[in-house]
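> Got a predicted model here, sequence first, then my questions.
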Amino acid sequence: MTDRDTDLSPPVGKGIWALMHPVKKGIATAMAMGALGVILGLGAIALLAGCLAGLLKPGGHPWWWFWGAVMLTLGSLFLRIHAFKVSHLAAFDLEVILRTDMAARLGRLPLGYLLQEGTGALAKVLQDDVRNLHAFVADSTPMVGRSVAMPVVTLMLIGIIDWRLTLVSLAVLLVGLIVMSMAMRSNKELQKAYDSLQERVAGTVIEFVQAMPVVRTFDDGASSFGRYQSALEGFKDVLIRWLQLAGTSGRIGVVLLGPLPTLLAVACTGFILFRQGLASIPSWTAILLLGTGLAESLMPLMWLNHLIRRANASALRIQQLQARKLQFSSAFARMPRDASVTFEKVSFTYEGRQDEALSKVSFHAPQGKVTALVGPSGAGKTTVARLIPRFWDVTAGSVRVGDVDVRDLQTQTLMDHVAFVFQDTFLFKDTLAANIRLGRPEATDEEVQAAAKAAQIHEFITRLPDGYDTIAGERGTRLSGGERQRVTLARAILRNCPIVVLDEATAFADPENEAAIIAAMANLMRGKTVIIIAHRLATIQHVDQIVVLDQGRVSETGRHEALLEQDGVYTRLWKKYEQAQGWSLRGEKRTTQ
């Protein structure tokens, strides 16, 4: 087994506690401090009862009971405050550990997986899900310690004081727990529907707001608002059914688990026992205070169930990301002998699919030559291009740079040899100079400007008020599409990789930008091994080699004129292209003078 087959990821399904293992000491300390704080607080109540008994005795001066209760109360407050301090520190440590780990994993996951999942889903894991675990550790762990310790210790103290009043307190609590459990059993499916519709409402809100400029152009936002309103109506229907099925029993359970029913039951029973001489005022008072605390201690456990459910869902998504197989590069530094690219019987199947995206694809892209990938939509052009920089690893066969399989190249070596220019450009919210320097942070200002000149973007940048220090905006939104494209071409020119994989950038450009982009591409491609995904067949008539793909297989290979003579797939594509070019916008066929 080679290192590239090794999977160091943990298995999925261990749950929330597996993720918390690195901060288990902090969590245990917070729980213990929360529990000890409860014990000291209950001890203070017991001492106050002793103080009351002393005051009722003739000539009694039970001040040490009182001061003992004060000290225990202060100790309880100290422990409760520090339990939250410890839990919050543990939560921050966990957040740092998880985000550092996942950031490192993202750097070793296949690039294709990152594209497939999308930035939204990954951002949800890195931000929302980690934040949910942070909140659970910070707020829930002291609550767990208190909620577990308080019922146990309270029942022990009540049992020591008067076992009959203990039975009364337990009876009220058991009825409340039974009613609440019935309510919880009846709404499990509705709870799932509630969570699902809540996510749908959130998604339609985002869609409604983000798509507003577009939808208002066509229908004044009616269709988008209709989806939003439909999601709200569905959410409302589930909420009403939930309240109808489980609302009554749930509310009864909440009331019974509150302090008032226990207080009334203990007060009435204690009064009867007191009238019969079977209970004293101090014991009765102590049980009143302890009994109400017993009821209140169970309510946080009910809310804790919701927090645990949400944290478990977040933990599952985090562990699914952690369980993804990582890409490992060779431990040995190998250098390709040249900058050619070879596909040898390459087959590839996307994860979760049965049919092959590529089947036994073979071709050779010589060093310093331009190879165009052509084919109908879905033929596999983009898949071929993205296998070169290891967006995915092949299912069978091999992709080689020079004489070395790309899987046997160290990641940095592969990145130093291959530059990939996407059609969907991405700029960071940083200066234009920093965006161009992305591939070579050490580049001088002169080198950055030279690359910008070669990409036909230097003059535009110098006309801006801040020049190269201009902030590009979120995802480069302050620039037009053509301007963003030329900035990314400048980035690739500055890197100066010997192999360029280019998703043709002129497909949707206006004439002015198209001319500038073509000139920039010419400067980028000079002397390089270029593999270009062609969208406009007119732009690749004079390339060195055309590889025609059809249904995931290589159908034809050759130059433009030779392929037209074969009367195959390329000829059909060329005829369709000419036919499309021969029609005007009004749908009338163009005539030549």
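Here it is on my side, so go on.
> can we go C-alpha only for contacts and neighbour counts from here?
Will do.
> Pull the distance from stretch 216-226 to the chain's centre.
30 Å (Cα atoms, centre = their mean, to the nearest Å).
> For this protein, which residue occupies the most central location?
Val125 (2.3 Å; Cα atoms, centre = their mean).
> residues contacting that one?
Ser314, Arg317, Ile318 (Cα atoms under 8 Å, 6 or more residues apart in numbering).
> quick check, nearest of these to Ala103?
Minimum distance to Ala103 across those is 11.9 Å, recorded for Ile318 (Cα to Cα).
> isn't Gly176 right next to Pro259, touching?
No: Gly176 lies out of contact with Pro259 (Cα atoms under 8 Å); the separation is 11.4 Å.
> Against that first model, consider the following:
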Amino acid sequence: MLNTYRRMMDVAGAYKPQLQFTLLLSVIASVIQGIIFALFFPLLSALMNQPIEAQRVWTLLVLFGFLVIIEGLIRWKEQDFAWMTSTDVSHETRLRLGKQLRRMPLQELNRRSSGDLNVVMSGNVSEIVLWIGSLATLVIQTLVVPLIAVLVTLFIDWRLALALLVTFPLAVPVYRQMRTLVKGILRDVSDADVDTASRVVEYAQGLPVLRATKQVGAQSQRLQAALERQREVQSQGQRLVNLPLITMATLVEVGIIAVIGLGTIFILQGSLSIPALFALIVIAMRFTEPLAQLTGLASVFDLMEIGLERIEAVMNISPLAVQTPPAQLTHFDITFDHVSFRYADQTEWALRDVSFHAPERSLTALVGPSGSGKTTITRLISRFADVQEGSIRIGGVDVRQVEPTELMRSISVVFQDVYLFDDTILNNIRMAKPGATDIEVESAARAANCHEFITRLPNGYETRVGEIGGALSGGERQRISIARAILKDAPIVLLDEPTSALDTESEVAVQSAIDQLVANKTVVVIAHRLSTVVGADLILVLEDGHIVEQGTHAQLLTQQGRYTVMWKAQQQSQGWRIAA
């Protein structure tokens, strides 16, 4: 519980004082509630005396009413956090998580599934943070009121107070077993929920492929397996939780019966009055009831603990540190100096002792088979992660000395797989430069050869592109992404062969747009078609994470090495025809 309390305070952030004040109010209200139950003893005694002590009865009833009103007012104030502040905490938590996602290394971000992040950002925040105040005050009430009840019972009859206390030690092992069982199964349930969320996203995005391969419905194995595992884990959890709940309910009943039985014996012996026994029965009911509630709350607390752990795990990911002294980029040549890099949790090197220099305003092409390290080089230029050995410099400045926002301001990236947001074309282009005017956006679109097809759409620039840009063709999406890069006007451009998956007409349009984009820029392009980079200033041939050859097209052909073999193979393939 102390661990959960610490995590709750961390999540509360700037609202920590308000949460602590809420917990203090809950303690005060619970003490008052315990005192209210304690007043049953003198009230019953006054009512059963002969003659009835009317003045004392009215005094106690007035005190009862006063304390009930005070408790109600405190409880009302206590709910401020649960009703209002918790919403602000949820909002702030989501903003903090969003900021963390922007700061964390892209390598770490890519390791997490979309389902996991979706559960953290929406499910964990909504289900956990919104209920922090209510759950915390409920637990305080569950613990404090019985404590006051026991203290009051000590003044009535110490023997019965000890009888009440015996119930609590018996409940402890049941509660601990409950926490152990529940925590394990809830963690499994949480993992199953994350896996299912990821599979649902995957299923929705991959429906065209699933339909083409007849894997929809019951044949969608990955989604079906995730749903089946989720069902099994939830069923197992219900079975495991029921036994401790029944055991605790039995202990509660045994505790009440024990108090009544002992009280009856003491009355027969003449050492306890009947009003005292009635009062003790009321107090015993109030003491044992929270024990049953506490067992039920175990699952809620563990659910909260798991959610807080997930939020904490994301928040604890350290951003890439900026080395001192921080520096600004004024020149934009790129240098790899004996760079070696491997991805997290990988033993094989993705790059090994890679060195090259790409002059400012030059075109450098990366060629080689899949898995040779081409994409890794472009990722490291934008500081996807830090290298384990060597250094990467832009304009003579180590990228580790540049603030991430400053670095990304200097780089435009056009990938082969374009991601457009479910928004208008205007906003998808403008996101590269939020303050851009409509005229600037249109100018970038014209330069990217997409103004004409945009104006033919029903709503022009206000047309929504659909999720991932699904309402547009591949060539149209690619040209919009290039328009976005043109609008950004960064001095460094990274291209991942944006024309390789396009038809001939789209390729011509996109290639023309690229020519507009890369003019007077430092360009690094991943090339699959060697014919597109014949005019490159520098061609790097990669294989197994090493640069095996480098030079211009003409220089590499004279070497009669790996590049020559690739070039001849592609030239020969241009003459292939499909025969009957």
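Right, received. Where do you want to start? Keep in mind the model is a prediction, meaning the values are calculated, not measured.
> So after superposing, what's the score?
The TM-score (TM-score structural alignment, normalised by the length of structure 2) is 0.87; 572 aligned residues with a Cα RMSD of 3.2 Å.
> returning to what we had before: still contacting in structure 2, which of the contacts of Val125 of structure 1?
Shared with structure 2 under both residues aligned by TM-score structural alignment, their matches' Cα atoms under 8 Å, the contacts from these are Ser314, Arg317, Ile318.
> Format the residues you listed as a markdown table; extra columns: distance to Asp567 of structure 1.
Converted to a markdown table, the kept ones among the contacts of Val125 of structure 1 look like this (distance: Cα to Cα, whole Å):
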| residue | distance to Asp567 of structure 1 |
| --- | --- |
| Ser314 | 56 |
| Arg317 | 51 |
| Ile318 | 53 |
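> So which of those sit within helices?
Ser314, Arg317, Ile318 (DSSP state H).
> can you put the contacts of Val125 of structure 1 in a markdown table and add neighbour count and distance to Ile531 of structure 1?
Formatted as a markdown table, the contacts of Val125 of structure 1 follow (neighbours: other Cα atoms under 10 Å; distance: Cα to Cα, whole Å):
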| residue | neighbour count | distance to Ile531 of structure 1 |
| --- | --- | --- |
| Ser314 | 22 | 41 |
| Arg317 | 20 | 37 |
| Ile318 | 23 | 37 |
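> so which of those residues would you say is closest to Leu304 of structure 1?
Ser314 (15.2 Å).
> Just to check, that closest one is in contact with His134?
No: in this structure, Ser314 of structure 1 is not within contact of His134 by Cα under 8 Å, at 10.6 Å.
> any idea how far the aligned partner of Leu427 of structure 1 in structure 2 lies from Arg484 of structure 2?
By TM-score structural alignment, Leu427 of structure 1 lines up with Leu420 in structure 2. The gap separating Leu420 of structure 2 from Arg484 of structure 2 is 10 Å, by Cα to Cα, to the nearest Å.
> Same question for Ser126 of structure 2.
34 Å.
> So for those two, which residue has more residues nearby?
Arg484 (27 against 18; other Cα atoms under 10 Å).
> Please give the element, helix or strand, for the residue opposite that one in structure 1 once aligned.
Matched to structure 1 by TM-score structural alignment, Arg484 of structure 2 sits across from Arg491. Secondary-structure assignment from DSSP states H and E places Arg491 of structure 1 in helix 481-495.
> And the next helix or strand past that helix?
strand 499-503.
> Show me what that next one is packed against.
strand 418-421, strand 529-533 (3 or more Cα pairs under 8 Å, 6 or more residues apart in numbering; DSSP states H and E).
> Out of the ones you listed, flag the one nearest Ala505 of structure 1.
strand 418-421 (8.5 Å).
> Would you map the helices across the stretch 201-350 of structure 1?
212-219, 222-242, 248-256, 259-275, 281-322 (DSSP state H, counting those that start in this stretch).
> what's the answer for the stretch 401-550 of structure 2, then?
Using DSSP H, counting those that start in this stretch, helices in the stretch 401-550 of structure 2 cover 404-409, 425-430, 438-447, 451-456, 474-488, 504-518.
> Point out the most buried one among those.
For those, the largest average neighbour count (mean count of other Cα atoms under 10 Å) is found in helix 474-488, namely a mean of 26.
> After superposing, tell me the mean distance of it to structure 1.
Here the mean offset of helix 474-488 of structure 2 against structure 1 after fitting is 1.3 Å, by mean Cα distance after the TM-score superposition for structure 1.
> That helix vs helix 504-518, what angle?
Going by axes from the mean of the first three to the mean of the last three Cα atoms, to 10 degrees, helix 474-488 of structure 2 is angled at 10 degrees with respect to helix 504-518.
> for stretch 504-513 of structure 2, the distance to its chain's centre please.
The answer for stretch 504-513 of structure 2 is 39 Å, by Cα atoms, centre = their mean.
> residues in structure 1 matched by that stretch, start to end?
Going by TM-score structural alignment: stretch 504-513 of structure 2 matches residues 511-520.
> Could you report the neighbour count for Ala136 of structure 2?
Ala136 of structure 2 has 20 nearby residues by other Cα under 10 Å.
> Translate it into the numbering of structure 1.
Checking TM-score structural alignment: Ala136 of structure 2 goes with Thr141.
> sorry, back to before: and the helices and strands packed on strand 499-503 of structure 1, which is most packed in?
Most buried of these, by mean neighbour count (mean count of other Cα under 10 Å): strand 529-533, with a mean of 26.
> Can you tell me what sits against that one?
For strand 529-533 of structure 1, contacts defined as Cα under 8 Å, 6+ apart pick out 339-340, 365-374, 381-382, 385, 498-504.
> Cheers, nothing more for now.
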